[in-house]
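> this one's sequence-less:
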């Protein structure tokens, strides 16, 4: 599981569950504005959505890897997944590319994190 800092729990849930189709695994309210929110991709990777608590954490939202792609979301049907994401309003930063290793396109979540949607080629 990887921690991803977001500005708001519900905004994170809305994007990852509603737009990307992740499953909400847990949403436990600890009171005083703190929750334990876990979402899971269909391929099994989990994200802990953590609400930024201070200016330093807020400043890191969307730039947790210095502008590089942060996450890689694998699919076994690029065309269908890409079309579903586009229909859900996901912002792609490029057109799909056909590389020797995969079909891939970079998209951004609403918080500025970059993701690769990738369908690896069979070896």
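Nice, thanks for sending it over. A quick note: this is a predicted structure, and the numbers were derived from the prediction, not measured.

> C-alpha from now on. contacts and neighbour counts both.
OK.

> what's the spacing between residue 78 and residue 16?
Per CA to CA, to the nearest Å, residue 78 is found 18 Å from residue 16.

> which ones are touching the residue nearest to residue 9 when sequence neighbours are not counted?
Among residues not flanking residue 9 along the chain, residue 51 sits closest, at 6.1 Å (CA to CA, 6 or more residues apart in numbering). For residue 51, the contact set (CA atoms under 8 Å, 6 or more residues apart in numbering) comprises 5, 6, 7, 8, 9, 34.

> Presented hereafter is structure B, for comparison with structure A:
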């Protein structure tokens, strides 16, 4: 049975492939499942991603390079929530995801978690990291 719900990233700077490969490199059990590129016929720039399906730690994601530029982008109101199993994992993910991005909440004890951080990565996608 196909999964009915997947997270879909709409990239508008022709960086969908760079982002997808970055995320796959961060998480175990991650891979590209399917990849279709824009051809000469467009409307997207030739070679950019028309539609890609990939998994991050076994969870289904999709992305594309959007030919039209929209008035909206990613928002921190919708984020990826990651339960980290140990301190080295949360530190590694926080460091890598925040590089050239924006730290919205540095790693700390905020009362609801012994260690939590909230970042927007260099592609504009938001991530909440929590130590179990």
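Right, received. Where do you want to start? Note that this is a predicted model, so its numbers are computed, not measured.

> before we move on, the earlier item: quick check, nearest of the contacts of residue 51 of structure 1 to residue 46 of structure 1?
residue 5 (13.5 Å; CA to CA).

> In this structure the closest one contacts residue 57, no?
Yes. Using CA atoms under 8 Å, residue 5 of structure 1 is in contact with residue 57, at 7.3 Å.

> Which residue of these two possesses the greater neighbour count?
With neighbours defined as other CA atoms under 10 Å, residue 5 of structure 1 and residue 57 compare such that residue 5 has more, 24 against 15.

> Buried by neighbour count, from the contacts of residue 51 of structure 1: which ones?
Buried members of the contacts of residue 51 of structure 1, counted by 16 or more other CA atoms under 10 Å: 5, 6, 7, 9.

> Could I get the contacting residues of the equivalent of the last one over in structure 2?
Taking TM-score structural alignment, residue 9 of structure 1 has residue 16 as its aligned residue in structure 2. Counting by CA under 8 Å, 6+ apart, residue 16 of structure 2 touches 10, 48, 49, 63, 64, 65.

> among the buried ones among the contacts of residue 51 of structure 1, which two are most distant?
5 and 9 (9.3 Å).

> ok, the contacts of residue 16 of structure 2 in structure 1: which stay?
Using both residues aligned by TM-score structural alignment, their matches' CA atoms under 8 Å as the contact test, the members of the contacts of residue 16 of structure 2 still in contact in structure 1 are 63, 64, 65.

> and the first one, how many neighbours?
Residue 63 of structure 2 sits with 21 neighbouring residues when counted by other CA under 10 Å.

> Look up how far residue 61 of structure 2 lies from the closest residue to it other than its chain neighbours.
Leaving out its chain neighbours, the residue that sits closest to residue 63 of structure 2 by CA to CA, 6+ apart is residue 9, at 4.5 Å. Using CA to CA, one obtains 8 Å as the distance from residue 9 of structure 2 to residue 61 of structure 2.

> How about residue 84 of structure 2?
The value you get for residue 84 of structure 2 to residue 61 of structure 2, if CA to CA is used, is 19 Å.

> Map residue 122 of structure 2 across to structure 1 for me.
By TM-score structural alignment, residue 122 of structure 2 lines up with residue 110.
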